[in-house]
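Asker: here are the coordinates; sequence isn't available:
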């Protein structure tokens, strides 16, 4: 890895409202992750936020007394050069693009969500080319670096990087660590006494084993229908008979597939009352940046947990610590399938438990894959692979096949209408589709 003088870490999208959380993680884990330089990188449109959050990061480090040099830059190549770890938390098109990802599908009577369905497809089309361009810089300037991708849709982005670059990349999400924390609080236990087995894709996983101090708690959790959700996914109650027979605790994102009518109804009601989720998040972000601006603030404010991505940075820092120290612990990550799920291509990205070594994560064999979930996993993976191909080629025919393949899109006619309207809305970010 790096010399003993310390590590160089670059955060792409450093002006994000999430940044104070990752800085807090770096401070807390400094002894096991000795950072020499922390580079926060953004683009010209994000300069204002980068300066605000960057100054807060510097105050947090000063308060800690640690010798971490925090640098702010719009020059990503300068930040990447010689880096040990590169973390991505970017949003191509900012929250304005997310607003249309959510609003346009709703206008067509379809789920509007930033990582699932037509909205997730648009986010992938905007994001994949930008991240592959970033990867070319990493190949040149930091070929030994690990790229930890939190940028959504994380599974698709991670697979695109794995298939179209030589960069060592791992995708991660805050949902697994969020579930772990919820279970620890519910059962009054610690992570060391808890085992959860994840099967599926990013934002499309089932937890097929939940053992607390050696006792199987999955039947109890399925029977009680207790609500584990997230800030950005509405709480909708599951059907008890369906849940008991499912064979795994479903991710809250699976409500969009299993409870589509109820979720769409909630979305339309929320849209009428509060605007899109993007507009709600924009208001939360504006409040956060007002807090960040306070020269007396030198720690992560509690309000950040309302942002919807709580614990992501804890997951990112845990992963860096494990890679740097060859810790060989178990984490739930987005990695290359290999032969873990035998009904998917070997180069597909899946979300499963892995042992994290200094040489990278090793996917663990899954012990339970319910037959009733395989079809949905395969269908969504087909859509994902078509979307990746469309993002790389700019081919509208492939993009139409991707849109029509998604289980939440009701017909080819709807797929074509959605694709045409959403591509046009995203014209500034998708030049490959408008040659």
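Answerer: Great, that's in hand. Note that the structure is predicted; figures quoted are calculated from it, not measured. Numbering: from 1, shown residues only.
Asker: From here on, just use CA atoms for contacts and neighbour counts.
Answerer: OK.
Asker: Just the residues contacting the helix or strand containing residue 106, thanks.
Answerer: Taking DSSP states H and E as the definition, one finds residue 106 inside helix 94-107. Applying C-alpha atoms under 8 Å, 6 or more residues apart in numbering, the contact partners of helix 94-107 are 111-114, 118-120, 122-123, 264, 267-268, 276-279, 282, 418, 421-422, 425-426.
Asker: all strands for the stretch 201-350 of the chain, in order.
Answerer: Here the stretch 201-350 of the chain has its strands, by DSSP state E, counting those that start in this stretch, at 204-212, 215-216, 249-250, 329-336, 349-357.
Asker: And the stretch 51-200 of the chain, by the same measure?
Answerer: 69-73, 85-88, 146-149, 168-171, 194-201.
Asker: returning to that earlier point: got the strands of the stretch 201-350 of the chain as JSON lines, with mean neighbour count and distance to residue 387 columns?
Answerer: Formatted as JSON lines, the strands of the stretch 201-350 of the chain follow (neighbours: other C-alpha atoms under 10 Å; distance: least, C-alpha to C-alpha, whole Å):
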{"stretch": "strand 204-212", "mean neighbour count": "21", "distance to residue 387": "16"}
{"stretch": "strand 215-216", "mean neighbour count": "12", "distance to residue 387": "38"}
{"stretch": "strand 249-250", "mean neighbour count": "22", "distance to residue 387": "24"}
{"stretch": "strand 329-336", "mean neighbour count": "25", "distance to residue 387": "17"}
{"stretch": "strand 349-357", "mean neighbour count": "25", "distance to residue 387": "13"}
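Asker: Included below, for side-by-side comparison, is a second structure:
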């Protein structure tokens, strides 16, 4: 089995490789190809990847290349984890929205739109080259904003599924609180990427006992602390929102907080420099502890599970993924991309039925899905007015003067990545 990682020079990659090594019974990878145009980064990451496999006795080989077409040729699955513009672009995404009184974040709000505009054309070009070289390959998208990028891939007819680590992170957290194995918990996870709620936590499978009320009663304070939301709010909701909901439920407080400290991009850039120095050490043969602070916890387990299921291995039959709505949430278009539990197999992902969603959640979901549609139109066709309309529709913007000011800043900071700007 051959797997290709586009963006293989990412400091995330050793987490992924560690998962391939530990879970080789689930996904027996013979060849792992890391593709990245940054040769120096790729050499450091590739060297550590080989040492990780060797330490754990994995027989697979690691190939590094800057040639995308060669890298994806013959691949069974291609995993996308790229960042167009690097951490420098992320720094801007997290900074200029604050000038207009809006959250500066790389996957949602105005910064998230900027990332989508830079990313969608690049991902679609990569996917077309995968299709020309190997039309049967599955594309697993971990590149943010996952919902918009996955929607672009699916609309273009690619064999694609989107993946995020929020659900698996919550599953692991809940299992630890309950003193049980993660595999025994099935999350009633519903919404859009980075806009989701756990409306149930079922012990033993989709039809098992819902232990969410028990979780909230016994561990609500700890869960709320992790989410950085007030404990009483979780009691009133009766659900566990994704931590990204903090940008919506506490927007103004988050803006004040972000204005008063260095950006997350600056922290990550410094962390990446340290990690790459570590990766160059020929004595290092395991992922360093510092990587756990980089983000993407449990990413490798989620990726292995999804790839194994898509390729006919022993992956879990039900997984939280991003795929077409197809009536799952009846208030959304069929071609909206939702993040829900799905049956996953060789033919792709089919969403499982979802209980009717409370209007409190359905309203925000519908509005954000409309924004994502407008964002994709802007990414595909360009134009200042399309950018403005997407921002005006976004729940975190919503005012015409802010949308105008944000549009000007977005275009000014991203001209080198937007051929039409």
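Answerer: Sure, I can see it. In this text the structure is predicted, and so the values were computed from the model without any measurement.
Asker: follow-up on the earlier one: so which of the strands of the stretch 201-350 of structure 1 is nearest residue 72 of structure 1?
Answerer: strand 329-336 (28.7 Å; C-alpha to C-alpha).
Asker: Map residue 118 of structure 2 onto structure 1.
Answerer: Here residue 118 of structure 2 is matched to residue 126 in structure 1, going by TM-score structural alignment.
Asker: I figured that match hits residue 92, correct?
Answerer: Yes. In this structure, residue 126 of structure 1 is within contact of residue 92 by C-alpha atoms under 8 Å, at 6.2 Å.
Asker: quick one: common contacting residues for these two?
Answerer: residue 429.
Asker: where along the stretch 301-421 of structure 2 do the helices fall?
Answerer: Assigned by DSSP state H, counting those that start in this stretch, the helices in the stretch 301-421 of structure 2 fall at 359-381, 384-393, 400-414.
Asker: mean distance, the last one to its aligned residues in structure 1?
Answerer: Once fitted to structure 1, helix 400-414 of structure 2 is off its aligned match by 1.0 Å on average (mean C-alpha distance after the TM-score superposition for structure 1).
Asker: Which residue range of structure 1 does that helix align onto?
Answerer: Aligning helix 400-414 of structure 2 against structure 1 (TM-score structural alignment) gives residues 412-426.
Asker: tell me the residue furthest from the middle of structure 2?
Answerer: Residue farthest from the centre of structure 2, counting by C-alpha atoms, centre = their mean, is residue 283 at 31.4 Å.
Asker: What residue in structure 1 is paired with that residue?
Answerer: Using TM-score structural alignment as the criterion, residue 283 of structure 2 maps onto residue 296 of structure 1.
Asker: Return the mean post-superposition distance for the longest helix anywhere in structure 1 against structure 2.
Answerer: For structure 1, the helix that runs over the most residues, judged by DSSP state H, is helix 117-141. If you overlay the two and look at helix 117-141 of structure 1, the average distance to its match in structure 2 is 0.5 Å (mean C-alpha distance after the TM-score superposition for structure 1).
Asker: wait, what's in contact with residue 145 of structure 2?
Answerer: Residues near residue 145 of structure 2 by C-alpha under 8 Å, 6+ apart: 107-108, 112, 115-116, 193.
Asker: go again using 6 Å as the cut-off
Answerer: Residues in contact with residue 145 of structure 2 (C-alpha atoms under 6 Å, 6 or more residues apart in numbering) are residue 107.
Asker: Check residue 317 of structure 2 too.
Answerer: By C-alpha under 6 Å, 6+ apart, residue 317 of structure 2 lies in contact with 343-344.
Asker: Now check structure 1 for the residue matching it.
Answerer: Aligned against structure 1 by TM-score structural alignment, residue 317 of structure 2 finds its counterpart in residue 329.
Asker: How about residue 105 of structure 2?
Answerer: So residue 105 of structure 2 corresponds to residue 113, using TM-score structural alignment.
Asker: how deep is its match tucked in, by neighbour count?
Answerer: Neighbourhood size, residue 113 of structure 1 [other C-alpha atoms under 10 Å]: 28.
Asker: try the one 4 residues further on
Answerer: By the criterion of other C-alpha under 10 Å, residue 117 of structure 1 has 25 neighbours.
Asker: how close does it get to residue 230 of structure 1?
Answerer: Taking C-alpha to C-alpha, to the nearest Å as the measure, residue 117 of structure 1 falls 18 Å from residue 230 of structure 1.
Asker: Kindly report the same for residue 22 of structure 1.
Answerer: For residue 22 of structure 1, the distance to residue 230 of structure 1 - C-alpha to C-alpha - is 19 Å.
Asker: between those two, who's got more neighbours?
Answerer: Between residue 22 of structure 1 and residue 230, residue 22 has the larger neighbour count (other C-alpha under 10 Å), namely 22 against 19.
Asker: quick one: the more buried one and residue 315 touch, right?
Answerer: No. Using C-alpha atoms under 6 Å, residue 22 of structure 1 is not in contact with residue 315, being 9.2 Å away.
Asker: Who has more neighbours out of residue 126 and residue 92 of structure 1?
Answerer: Set residue 126 of structure 1 next to residue 92 and count neighbours by other C-alpha under 10 Å: residue 126 wins out with 22 against 19.
Asker: List the contacts of the more buried one.
Answerer: Each residue near residue 126 of structure 1 by C-alpha under 6 Å, 6+ apart is listed here: residue 429.
Asker: swap the cut-off to 8 Å and go again
Answerer: By C-alpha under 8 Å, 6+ apart, residue 126 of structure 1 lies in contact with 92-93, 391, 426, 429-430.
Asker: Show me what residue 249 of structure 2 aligns to in structure 1.
Answerer: Aligned partner of residue 249 of structure 2 by TM-score structural alignment: residue 258.
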